[in-house]
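1. Structural data only, the sequence is not supplied:
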């Protein structure tokens, strides 16, 4: 098993959230403009996507190099960003990139749902070292996460299909991470109730 190396938390946060913040900054600066590249005009959204993809690749590689490990969520996110972000840039169509969060959340909800059906809690296998809980606690948390991911997938579809690009970028950059933070704060009692004794 590859041993995970510890790195500075601020550096880790910068590598994880830096690409998203850069996407937001580039979009906000270019959202009302078009940029000509190779004789083709691209919107600010497409240019921000074009910047985001290589930066995310580099930051993910840096995380892997520094920690010796990547979470399944990070790998899946990187693959979908490359595929759907690449399609958006290649076809000059922002819809593909906007659908990416929906697919990510559906993928995670499906994977967690299958693990529950098979009685093999994959979330527990991945996170048990960081968050020691009983099997019952992991089962409850996994059920709640399935519901959360399905809700986020639906919310993303509603926002990108019915609101402006700026509203979707704000939702993606600030709304989705905030929902995840609130979710885990609201589940603090679950973590306390099902925490394993220290000697275990």
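-> Sure thing, it's come through. Just so we're clear, the structure is a prediction, and the values are computed from it rather than from any experiment. Numbering: from 1, shown residues only.

2. C-alpha only now, for contacts and for neighbours.
-> OK.

3. where's the most centrally placed residue in the chain relative to residue 101, distance?
-> Nearest to the geometric centre of the chain sits residue 77, at 5.9 Å (CA atoms, centre = their mean). Here the criterion is CA to CA, to the nearest Å. By it, residue 77 lies 9 Å from residue 101.

4. Give me the spatial nearest neighbour of the residue nearest to the centre of the chain, chain neighbours excluded.
-> residue 104 (6.7 Å; CA to CA, 6 or more residues apart in numbering).

5. The helix or strand that neighbour falls within packs against which elements?
-> Taking DSSP states H and E as the definition, residue 104 sits inside helix 95-117. When contacts are defined as 3 or more CA pairs under 8 Å, 6 or more residues apart in numbering; DSSP states H and E, helix 95-117 sits against helix 72-80, helix 86-91, helix 122-127, helix 135-162.

6. Let's have those in TSV, adding distance to residue 192.
-> Converted to TSV, the helices and strands packed on helix 95-117 look like this (distance: least, CA to CA, whole Å):
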stretch	distance to residue 192
helix 72-80	25
helix 86-91	43
helix 122-127	16
helix 135-162	10
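
7. among these, which is nearest residue 24?
-> helix 135-162 (15.5 Å; CA to CA).

8. take the one below as the second:
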């Protein structure tokens, strides 16, 4: 009996000694209440651009466990095709919001992904439905619009300090417009052109 008791005490001591290390490992991931940021998604392009006037909403939620959950509901997009979608922004500051008409510096009547990035910044997270969330990613892992041009997306991303901190200072950008009306989104400009944008600052 004494042997068994000694072994049990030794096990408890070893377990207790391990606890501070576990707690320390989690200290770098913020905890606390949920921080939820909801945004309207508005068309980036002028109403003069055919098939460009999509609409939607997004929610970027920092969860207490340090994870980041992103929800996107959108309509009016090119139907039956995958649409690139990202969290854009800057890791060290709030970005400049969504681009306006003045960002068409080329004068072609369109705001390209590069022109828009002056405001909303580089890609921070790829909003894929599965697989990697950092480049390189598979194009078919992006949300697929249904026959009505709608997407309904939600994914929870792993806990990292950057993910948790970026929740209130990013733009949700959905790309892809059928500019030539051929029923698809071709490679190049049609795939990358920003269609919808919304986020911080509200």
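-> Done, it's in. Not measured: the values here are computed from a predicted model.

9. Give me the TM-score for this pair.
-> Comparison of the two superposed chains (TM-score structural alignment, normalised by the length of structure 1) gives a TM-score of 0.23, and 84 aligned residues with a CA RMSD of 6.0 Å.

10. mind checking how far the residue nearest to residue 77 of structure 1 is from residue 95 of structure 1?
-> Residue 104 of structure 1 is 15 Å from residue 95 of structure 1, by CA to CA.

11. ok, now residue 9 of structure 1?
-> 34 Å.

12. Quick check: buried residues in the lengthiest helix in structure 2?
-> Secondary structure assigned by DSSP state H gives helix 2-26 as the longest helix of structure 2. Of the residues in helix 2-26 of structure 2, none count as buried by neighbour count, 16 or more other CA atoms under 10 Å.

13. After it, which helix or strand is next?
-> Following helix 2-26 of structure 2 in sequence, per DSSP H and E, is strand 35-43.

14. so what secondary structure elements neighbour the following helix or strand past that following strand?
-> For strand 35-43 of structure 2, the following helix or strand on the C-terminal side (DSSP H and E) is strand 55-62. Judged by 3+ CA pairs under 8 Å, 6+ apart, strand 55-62 of structure 2 is in contact with strand 35-43, strand 68-75, helix 161-165, strand 194-199.

15. Name the surrounding residues that touch strand 55-62 of structure 2.
-> In this structure, residues lying in contact with strand 55-62 of structure 2 by CA atoms under 8 Å, 6 or more residues apart in numbering are 34-43, 68-76, 163-165, 167-168, 172, 196, 198-199.

16. Quick check: residue 77 of structure 1 touching residue 103?
-> No: look at residue 77 of structure 1 against residue 103 with CA atoms under 8 Å: they stay out of range, at 9.6 Å.

17. so residue 126 of structure 2 touches residue 85, yeah?
-> Yes: in this structure, residue 126 of structure 2 is within contact of residue 85 by CA under 8 Å, at 6.4 Å.

18. more neighbours, these two?
-> Using other CA atoms under 10 Å as the criterion, residue 126 of structure 2 and residue 85 rank with residue 85 on top: 24 against 20.

19. Not counting sequence-adjacent ones, nearest residue to that one?
-> residue 174 (4.3 Å).

20. Check residue 154 of structure 1 too.
-> residue 102 (7.2 Å).

21. still on that earlier bit, quick one: which of residue 9 and residue 95 of structure 1 has more around it?
-> residue 95 (15 against 9).

22. Distance of that one relative to residue 75 of structure 1?
-> Using CA to CA, one gets 22 Å for the distance from residue 95 of structure 1 to residue 75 of structure 1.

23. How about residue 193 of structure 1?
-> Counting by CA to CA, the gap from residue 193 of structure 1 to residue 75 of structure 1 is 31 Å.

24. Same question for residue 44 of structure 1.
-> 27 Å.

25. show me the contacts for the residue nearest to residue 77 of structure 1.
-> 76, 77, 80.

26. Then residue 123 of structure 1?
-> So residue 123 of structure 1 contacts 112, 138, 142 (CA under 8 Å, 6+ apart).

27. between these, which is closest to residue 125 of structure 1?
-> The closest of the contacts of residue 123 of structure 1, once distances to residue 125 of structure 1 are taken by CA to CA, is residue 138, at 9.8 Å.

28. Which residue, neighbours along the chain excluded, lies closest to that closest one?
-> Per CA to CA, 6+ apart, closest to residue 138 of structure 1 is residue 124, 6.1 Å.
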